[in-house]
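Build me a structure from this.
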Amino acid sequence: MNEQDLFTIERNEKFGRYAVAKENLKAGDIIFTEKPFIYGPKSDTPCICLGCYSYVDCTYHCSKCSWPVCNENCEKLFCHRDYECEVFAKASVKFQTVQDPTEVCLQYECLTPLRMLLAKEKDPMRWKEVECMEAHNEVRKTKPIWDFNQHNVVEYLRNVCKLDRFPEDLIHTVCGILEINAFEAKNSAGYTFRCLYPKLAILSHDCVSNIHHAVDYKGTGDLEDCNVTVRAAIDVKKGEALLSSYTYSLWPTLVRREFLRESKYFECTCQRCSDKTELGTNSGTLKCQKCDNGVIIATDALDDECEWNCTHCDFKTRATAVRKVFAAIQSDIDGVEYIAGPEGIEARETLYKKYKSVLHPKHSYMTILRSGLVQLYGKAEGYTLDDLPDIILERKVELCHQLLEVLDVIEPGRSRIRGIILYEVHGPLMMLARHQYQNEVITKEDFRAQLKKAVDTLGSAVEILRQEPRSLPEGQLSAIAEDAHKQLMDNFDMLVETA
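Sure, this is the predicted structure:
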């Protein structure tokens, strides 16, 4: 551990190793930075470049090993050249032609485990930080993933790639460590891959995180290519545990706990999961269809098979039925996730109306739909801020405020999504204030106050987004927001006088 790191490691019987703040931390303080032990393709990935992780059509292959890369530059990147390239070339392991490069390609399953095994040999001292990570082999042996890895990773590496110097148990352990401890990262084009950070993996899980981490992908191909910066998301007192969420914070408890059980092999009993109302957000609550005012919640938040009862009438159902409802809604949301432009707005609004009578207003899926809508209103063709009538501007502001109410609880402090939402709401706040002043609904002083509120909101967005790497869209948005905020501050009096 670096002496500059603002955390220390403690141990107990319940959590094993965990990290606590070494001193009082303020929101935004850097706790530590770390380069990955290794990084590479995710499991279930389609065909991607082994140098930069962009999608490829497999028409260009590395001149040395014949595996897919973008071009000559990518085949020379350290992460490919000094790892699997040498192995594949020496063993004459050729990439097998695929019919559709956009489909999951099982040939990629061995790649990141292979890089990790080679990294173990290249850096045995740092491997000591990795080998103590949880792999849960005993549990994984009972799961389909064990046989899957046996065929696609263990046998492929030991037999096809002629790497029998690596024992089967070690390869399974490496697969387990990656599955349980790796974090997702994105390249500059938004394509995802996975990185293993030994220090970041020490942080305990909680469904309400108090840290924020950001991976800065530089595209050089070196290990420093994907350095992670971990900051305090909120104020943290000395000795308090540093908590990182291993799951998607916007999911409801049933879905989060199932994901953690199936992929991380533990039952989450955090404060949020233990609360039937998810800390008052009602992120998993349904509306009762049998009475007017009732809502349906679990009788035991930590029992995934319990009854769910209405608070006002005698209606009852089972968690299995609720899970089916959630799965159907998630499927609908997945179906519109990549629809942009006006069609994206219309598709999300349709789902919003469809489930408004089924889900609590603050339900996770309503929150997810709001998040998509606020980022499309103001950008889509025909829906730019200048195009929007006041009623839609007001709707965007309302959607943003509803989002922030939930984020205050489940993702407090300097989170990435909060920065985005604050940026999205400042524009309609300014336009509504100007329209009200021009229509003599408010006085000049009221206009000045509302305009200042909008500018301050943008300033808050800048403070949060500034911590995002410029290689990512959020970091690029930070530059735009910072420039806009400076111009508004410099010209504030003129904006008031000329409105």
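
use CA for all of it now, contacts and neighbours both
Noted.

Asn31 belongs to a strand?
Check again: residue 31 is Ile, not Asn. Yes. Assessed by DSSP: H, G, I helix; E, B strand; the rest coil, Ile31 belongs to a strand.

wait, it sits on Phe7?
Yes. Counting by Cα atoms under 8 Å, Ile31 touches Phe7, with 6.7 Å between them.

between the two, which one's more packed in?
When Ile31 and Phe7 are compared for neighbours, Phe7 comes out ahead with 25 against 21, by other Cα atoms under 10 Å.

compare with the first, here's sequence two:
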Amino acid sequence: MVEKREGVGRILVATRDIDPLELILWDNAAAMGPRMGGKPVCLQCLKPPKPGKLCGTCGWPVCDEKCETGYSHKIECDILAKSIEKPDFSKLDDVLEVYRCIAPLRLLLVKNKFPEIWERLSYLMDHNEDRVKDPELWNLYQDNVNKYLKVCGQEFCDEDVDRAVGLLWTNSFACASGGGQAIFPTFSFASHSCKPNCAHSVFPNKTLALQAKEKIKAGEEFTISYISTLQGLLKRRSKLRDKWFFECTCARCQDATECGSHASTLLCQVCKSPDALVTSTNPIDPKAEWNCSKCQQKTNPEEINAIENRVAEQMQKLAPSSMAEFESFHEDVALELHPSHYLMLLLKRHLIALYSSCLSSLELEDLERVESYCKCVDDAYNIIDPGYQKDRGSVLRTMCETIVSIYKVKKMIAKKRLADGVDNEEQFKKRVQDCCEVFQEAQKCLFVRVKKDPNDFSKFAVVQRRDVE
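Modelled structure (predicted):
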């Protein structure tokens, strides 16, 4: 249910105990449109458009005739056709700022046609009083939304347009593989946590499903993460501050070790010891110094950001399919970053993906290294993003396959050498059993409610993701 709490506002709260993987709610989008500030997409399906294919009526990009006459685009097509300013869609790889007007326009049309939906959105914040303090960003929207809608012959008042833009800025969620955004009246009450207990999925039919990742007790708040959980303290809190105008005070943000995950911990370059850990002296203060746990050497947060930015930029320059480059880089940055630092986790996760396609051809030493990567990433996920979620499931499946390969190799070696000390049958059976448990855990991570299935409880049923069948 929606509950109002002092100092927090309206939130979603469990009225009974919720089991892991249980569907909490589904919600229909009040409006869905292209991501504001993104590259051109088809106005119907929100996928990258085909070069040169434009709607015959309004002249905006679409995929084909089917998308040209689709309902989502049809509602604004005649309005866009009236514009006296015709955007240039010749460069589909460049960000086109005028796309910022589409989602607000669709939301404003909802206000006129379905006032009851607009009324449900009245309880949500738009942060316009904060957004206006950034003149450059505010004027960008004034030019590409307020003024452009006027040249399309629309007479929406600026207050309503600003409200629509603010609602989308504050409450919309990515969809269509990142090419779109949508706002959901009920789901938008879900609060942020850097250790969320729920996950959500947005589907092409403008429906969203909110699902529990772990056990949630009656009275507990349903939380999601507005941003990727695989980010460090400074960048994570900066994004939340800049986009949503609040200082996160979740358990993870208040702990210098991030609940023991060490997702932002660096290694002291003075001590050069694996147990000389550099963490923030006050995690909720962005200006607080960081210090070494052994020598107390001080480092300012600007230097921490500079180190992370440098590592991230170097990582982006690596050849995506080169195991050798990633392994070498991983070895280098391991001298600066804690093994569970979020950048190290990203490196390990990428290496896991590269190795997963060739496990059967790896030597025992390589298999054991991949297994160690999997365990490190899974241990971190269990802290910062606990419960069942897709990324963790992918890592666990690779770990499961790796474990099987490791012990197959060990058994072959044992037989070839006629030595029973490497692994006896009972040990092998136990490890295979452990592997089965890991595989079952992975499968649970890869389940989500997507299938329409009328029943006594809801119109959805739990089915496996299509991409892992």
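
number of nearby residues for Tyr358 of structure 2?
Just so we're on the same page, residue 358 of structure 2 is Cys rather than Tyr. Neighbour tally, Cys358 of structure 2, other Cα under 10 Å: 9.

can you pull the contacts of it?
Cys358 of structure 2 sits next to no residue when contact means Cα atoms under 8 Å, 6 or more residues apart in numbering.

how close does it sit to His350 of structure 2?
Distance, Cys358 of structure 2 to His350 of structure 2, by Cα to Cα, to the nearest Å: 14 Å.

Likewise for Pro286 of structure 2?
Distance, Pro286 of structure 2 to His350 of structure 2, using Cα to Cα: 29 Å.

so where do the helices sit in the stretch 351-499 of structure 1?
For the stretch 351-499 of structure 1, applying DSSP state H, counting those that start in this stretch gives helices covering 364-376, 390-410, 416-438, 444-465, 473-490, 492-498.

Redo those as a markdown table? Include mean neighbour count and distance to Asn210 of structure 1.
As requested, the helices of the stretch 351-499 of structure 1 are exported to a markdown table (neighbours: other Cα atoms under 10 Å; distance: least, Cα to Cα, whole Å):
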| stretch | mean neighbour count | distance to Asn210 of structure 1 |
| --- | --- | --- |
| helix 364-376 | 21 | 20 |
| helix 390-410 | 18 | 10 |
| helix 416-438 | 21 | 13 |
| helix 444-465 | 20 | 14 |
| helix 473-490 | 16 | 20 |
| helix 492-498 | 12 | 35 |
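
among those helices, which is nearest Ala182 of structure 1?
Checking the helices of the stretch 351-499 of structure 1 against Ala182 of structure 1 by Cα to Cα gives helix 416-438 as the closest, at 19.7 Å.

The closest one to helix 444-465, inter-axis angle?
160 degrees (axes from the mean of the first three to the mean of the last three Cα atoms, to 10 degrees).

which ones are touching Thr402 of structure 2?
Going by Cα under 8 Å, 6+ apart, Thr402 of structure 2 touches Leu359, Leu367, Glu368, Val370, Glu371.

which one in structure 1 is aligned with it?
Matched across to structure 1, Thr402 of structure 2 falls on Pro428, judged by TM-score structural alignment.

With Lys444 of structure 2 instead?
So Lys444 of structure 2 corresponds to Glu463, using TM-score structural alignment.

any idea how far the residue nearest to that match when sequence neighbours are not counted lies from Pro46 of structure 1?
Take Glu463 of structure 1 and drop its neighbours on the chain: the residue closest to it by Cα to Cα, 6 or more residues apart in numbering is Gly419, 8.0 Å away. Using Cα to Cα, Gly419 of structure 1 is found at 31 Å from Pro46 of structure 1.

Can you tell me the closest non-neighbouring residue to the counterpart of Glu411 of structure 1 in structure 2?
Superposed on structure 2 with TM-score structural alignment, Glu411 of structure 1 falls opposite Asp385. Closest residue to Asp385 of structure 2 apart from its sequence neighbours, by Cα to Cα, 6+ apart: Lys195 at 5.3 Å.

May I have the secondary structure class of the counterpart of that neighbour in structure 1?
Using TM-score structural alignment, the partner of Lys195 of structure 2 in structure 1 is Val208. Under three-state DSSP, the three-state class of Val208 of structure 1 is coil.

whereabouts in structure 1 does stretch 93-113 of structure 2 align?
Using TM-score structural alignment, the match for stretch 93-113 of structure 2 in structure 1 runs over residues 102-122.

mind listing what's buried in that stretch?
Neighbour-count burial for stretch 102-122 of structure 1, counted by 16 or more other Cα atoms under 10 Å, picks out 105, 107-120.
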